[in-house]
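Trainee: what follows is a predicted structure for the sequence shown.
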Amino acid sequence: MLGRVGLGGATRGTTTEIGGKARTLLATLLLQANRTVTVDRLVEALWDSEPPASAVANVRTHASALRRRLPDRTALLGGGGGYLLEVGAERCDHLVFLHRAADGRAALAAGDSARAAEQLTSALALWDGDRAAVGVPRHGPLAGWLGHLEEERMRAVEDLAGAYLRLGEPRAALRDLNALLAVSPLRDRSWALRMRAHHALGERGSLAEDYRAVVLVHRSELGVHPDRQLRRLFEELVAS
């Protein structure tokens, strides 16, 4: 799910990829693992425009085909007007990611930066790239569900950068922040952390370049000035 969508193989570390509507169905059920997803919601996820008259029957066909390919300890149950994928949370990479990221965030809030960095690094290592469910069309509820998962990844990157700064490793923080801002240049928290990292390194020229860049991207993308908090932070860092 954190990259391509597939089923774990019998051999540890192997994955069997699934294509077409079956892949979309699997992604939808995984995102709602151990909860019933109604047939109506599944139809919304599988078809972008007006679904075919045979949509409900097609869902049943795809579900039957998927059920035959599921590994041991995973079951696809039908009933109650929908389908439920019964699977242990530890077998779903996105649920493991969310758990580790939350643990890392809690450690950061508690002042345990070393544990925070460890957990957040472990969480982000589960991702293959920066997109969730690559190749799955974002119809219906999938747009919001997958968007949320990707937002949690970016938040984890920022949390990890914050942990690195507390550990006195601003170069490591910059590495992750630069990659994130290259694809999501409007994240104010990332810019704030990047400015703090350059300040920690004594790189005043880079600090000034950061603020010029954030002003430029906000003007070009949104037609507005950046948040005043970023301006105040810049001024505080320059003065210190």
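Mentor: That came through, no problem. Values in this document were obtained by computation on a predicted structure and should not be read as measured data. Numbers count the residues shown, from 1 in each chain.

Trainee: C-alpha from now on. contacts and neighbour counts both.
Mentor: Noted.

Trainee: Val37 - that's part of a strand, no?
Mentor: Yes - assessed by DSSP: H, G, I helix; E, B strand; the rest coil, Val37 belongs to a strand.

Trainee: shouldn't it be in contact with Tyr83?
Mentor: Yes - counting by CA atoms under 8 Å, Tyr83 is a contact partner of Val37 at 5.4 Å.

Trainee: give me the common contacts of these two.
Mentor: Residues touching both Val37 and Tyr83 by CA atoms under 8 Å, 6 or more residues apart in numbering: Leu29.

Trainee: can you pull the contacts of the residue nearest to Gly8 when sequence neighbours are not counted?
Mentor: Once flanking residues are discounted, Gly8 sits nearest to Thr15: 4.5 Å by CA to CA, 6 or more residues apart in numbering. Contacts for Thr15 (CA under 8 Å, 6+ apart) come out as 6-9.

Trainee: from those, pick the one nearest Val238.
Mentor: Gly6 (49.1 Å; CA to CA).

Trainee: what distance do you get for that closest one to Gly19?
Mentor: 9 Å (CA to CA, to the nearest Å).

Trainee: who's more crowded, these two?
Mentor: Gly6 (17 against 13; other CA atoms under 10 Å).

Trainee: surely the more buried one and Thr16 touch.
Mentor: Yes - between Gly6 and Thr16 there is a contact under CA under 8 Å: 5.3 Å.

Trainee: A further structure is provided below for comparison with the first:
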Amino acid sequence: MRRISAPLRREPGTPGTANTARKWTVQNMTEFRILGSLELNAAGAVHPLRGPKIGKVLALLLVHANQVVDIDTLIEELWDAEPPVTAVSTVRTHVYHLRRRLEQVLGPHEAESMLLTRPPGYLLRLREDQLDADRFARLHREGQTLLGEGRAQDAMDRLDQALGLWRGQVLADVAKGRRLSGQAARLTELRTRCLELRIDAAMRLGRHRELVPDLRDLVAAHPLNEWFHARLIVALNKAGRRGEALRAFHDLRDVLGEELGLEPSDELRRLQRDILIGAEAVPVSAPAGPPRRAARP
């Protein structure tokens, strides 16, 4: 998964005791990562888990951290509609081995306080920022708030930190059932929203020329996302590349017509008209919703 390009980045925040303390704490605490492959990081080292089922159990407990996950939910995720007759005892065995692995890595005391048996299931107790997905969500919220306050540079810094936590697809090495697939889809959608906010912040700072390569990548990865197309068209036009901006509009119209039998949205058609007459081409300020869908004729 490609991250946003480096030229637009600078070190986030300013030096200070609070920032330094937070950075030190995050680097030295036990950390679980799901924004990519499933990882347990402790004392600066990645510790592998043994067995796909154990990894799946851990993944489900992580996406529901600090909540009780009942045994029926674990059984559904592990075996879908065809659990074995020994499903309950097998789940307990997987949790036992997960607890032993946590003890090996973290020590008995921390493992015991982290993975708890709570009828009718189990609870994984995590502290703030101990899961990369939670840290991503927090940074995303902070960036959104800063952008709403008109602090575009601070917002972009915070959103860059959030996007920098992604190492690939959510739980890339875990065979996901229905529950985990739903959580992965939710986080992926939140990442798209974070990208949209980050682009909005960069445009407010007038960095249209620098955005063009990233927007081309995003359009290629999300060919039906009209919001990304609109920003590419505006960025090209403001970079003095009017012909390429019009070509980008025609490319979108071709894709929508071939894939969905649709015409570009009113916003896109307005952008095309503004470029043709030499008017100021400005997209709507707020990121749009999901791309429109239509049944094939």
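Mentor: Nice, thanks for sending it over. Worth saying up front: this structure is predicted, and the values here are computed from it rather than measured.

Trainee: quickly note the distance from the residue nearest to Gly8 of the first structure to Leu7 of the first structure.
Mentor: Separation of Thr15 of the first structure from Leu7 of the first structure (CA to CA): 5 Å.

Trainee: same deal with Leu29 of the first structure?
Mentor: Distance from Leu29 of the first structure to Leu7 of the first structure, by CA to CA: 12 Å.

Trainee: before we move on, what about Glu235 of the first structure?
Mentor: Distance from Glu235 of the first structure to Leu7 of the first structure, by CA to CA: 51 Å.

Trainee: give me the more crowded residue out of those two.
Mentor: Between Glu235 of the first structure and Leu7, counted using other CA under 10 Å, Leu7 has the larger neighbour count: 18 against 13.

Trainee: the second structure: which residue goes with that one?
Mentor: Correspondence of Leu7 of the first structure to the second structure, assessed by TM-score structural alignment: Leu40.

Trainee: any idea what His222 of the second structure aligns with in the first structure?
Mentor: Per TM-score structural alignment, His222 of the second structure is aligned with Ser184.

Trainee: next: Arg92 of the second structure.
Mentor: Alignment note (TM-score structural alignment): Arg92 of the second structure maps to Arg60 of the first structure.

Trainee: state the helix or strand in which its match lies.
Mentor: helix 55-69 (DSSP states H and E).

Trainee: which residues touch the counterpart of Gly121 of the second structure in the first structure?
Mentor: Aligning on TM-score structural alignment places Gly121 of the second structure opposite Gly82 in the first structure. By CA under 8 Å, 6+ apart, the residues touching Gly82 of the first structure are 36-39.

Trainee: can you tell me how far Gly82 of the first structure sits from Gly19 of the first structure?
Mentor: From Gly82 of the first structure to Gly19 of the first structure the distance is 22 Å (CA to CA).

Trainee: return the set of buried residues in stretch 141-156 of the second structure.
Mentor: By neighbour count on 16 or more other CA atoms under 10 Å, the buried set for stretch 141-156 of the second structure is 141-144, 146-147, 151-156.

Trainee: what stretch of the first structure does it fall on?
Mentor: Going by TM-score structural alignment: stretch 141-156 of the second structure matches residues 102-117.

Trainee: any residues touching that stretch, and which ones?
Mentor: Counting by CA under 8 Å, 6+ apart, 118-120, 156, 159-160, 163-164, 166-167 sit against stretch 102-117 of the first structure.

Trainee: and the furthest pair within these?
Mentor: Most distant of the contacts of stretch 102-117 of the first structure, by CA to CA, are Ala156 and Leu167, 16.3 Å apart.

Trainee: more neighbours, the two?
Mentor: Shown here are Ala156 of the first structure and Leu167; by other CA under 10 Å, Ala156 has more neighbours (25 against 14).

Trainee: touching, the more buried one and Leu120? I think so.
Mentor: Yes - counting by CA under 8 Å, Ala156 of the first structure touches Leu120, with 6.4 Å between them.

Trainee: between those two, what contacts are shared?
Mentor: Joint contacts of Ala156 of the first structure and Leu120 (CA under 8 Å, 6+ apart) are 101, 105.

Trainee: which residue packs closest to the most centrally placed residue in the second structure, ignoring adjacent ones?
Mentor: Nearest to the geometric centre of the second structure sits Arg191, at 3.2 Å (CA atoms, centre = their mean). Once flanking residues are discounted, Arg191 of the second structure sits nearest to Leu163: 7.3 Å by CA to CA, 6+ apart.

Trainee: now for the one you found, how many residues are close by?
Mentor: 21.

Trainee: next one: Ala81 of the second structure
Mentor: 9.

Trainee: that one in helix, strand or coil?
Mentor: coil.

Trainee: and the longest helix along the second structure, what's buried?
Mentor: Secondary structure of the second structure per DSSP state H: the longest helix is helix 178-204. Across helix 178-204 of the second structure, burial judged by 16+ other CA under 10 Å covers 179-180, 183-184, 187, 191, 193-204.

Trainee: counterpart of that helix in the first structure, which residues?
Mentor: Going by TM-score structural alignment: helix 178-204 of the second structure matches residues 140-166.

Trainee: isn't Ala173 of the first structure up against Leu160?
Mentor: Yes - Ala173 of the first structure sits in contact with Leu160 when judged by CA under 8 Å, with a separation of 7.4 Å.

Trainee: can you give me the strands in the first structure?
Mentor: 6-8, 15-17, 36-38, 75-79, 82-86 (DSSP state E).

Trainee: how much does the third one stray from the second structure?
Mentor: The superposed strand 36-38 of the first structure is, by mean CA distance after the TM-score superposition for the first structure, a mean 1.3 Å from where its aligned residues fall in the second structure.

Trainee: where does that strand end up in the second structure?
Mentor: Going by TM-score structural alignment: strand 36-38 of the first structure matches residues 68-70.

Trainee: chain center to that stretch, what's the gap?
Mentor: Chain-centre distance of stretch 68-70 of the second structure: 24 Å, with CA atoms, centre = their mean, to the nearest Å.

Trainee: for stretch 150-157 of the second structure, same thing?
Mentor: The mean C-alpha position of stretch 150-157 of the second structure is separated from the chain mean by 19 Å, CA atoms, centre = their mean.

Trainee: spatially nearest residue to Trp31 of the first structure (excluding sequence neighbours)?
Mentor: Not Trp; residue 31 of the first structure is Leu. With CA to CA, 6+ apart, the residue lying closest to Leu31 of the first structure is Trp145, at 7.2 Å.

Trainee: I'd say the one you found and Gln32 touch.
Mentor: No - using CA under 8 Å, Trp145 of the first structure makes no contact with Gln32, being 9.1 Å away.
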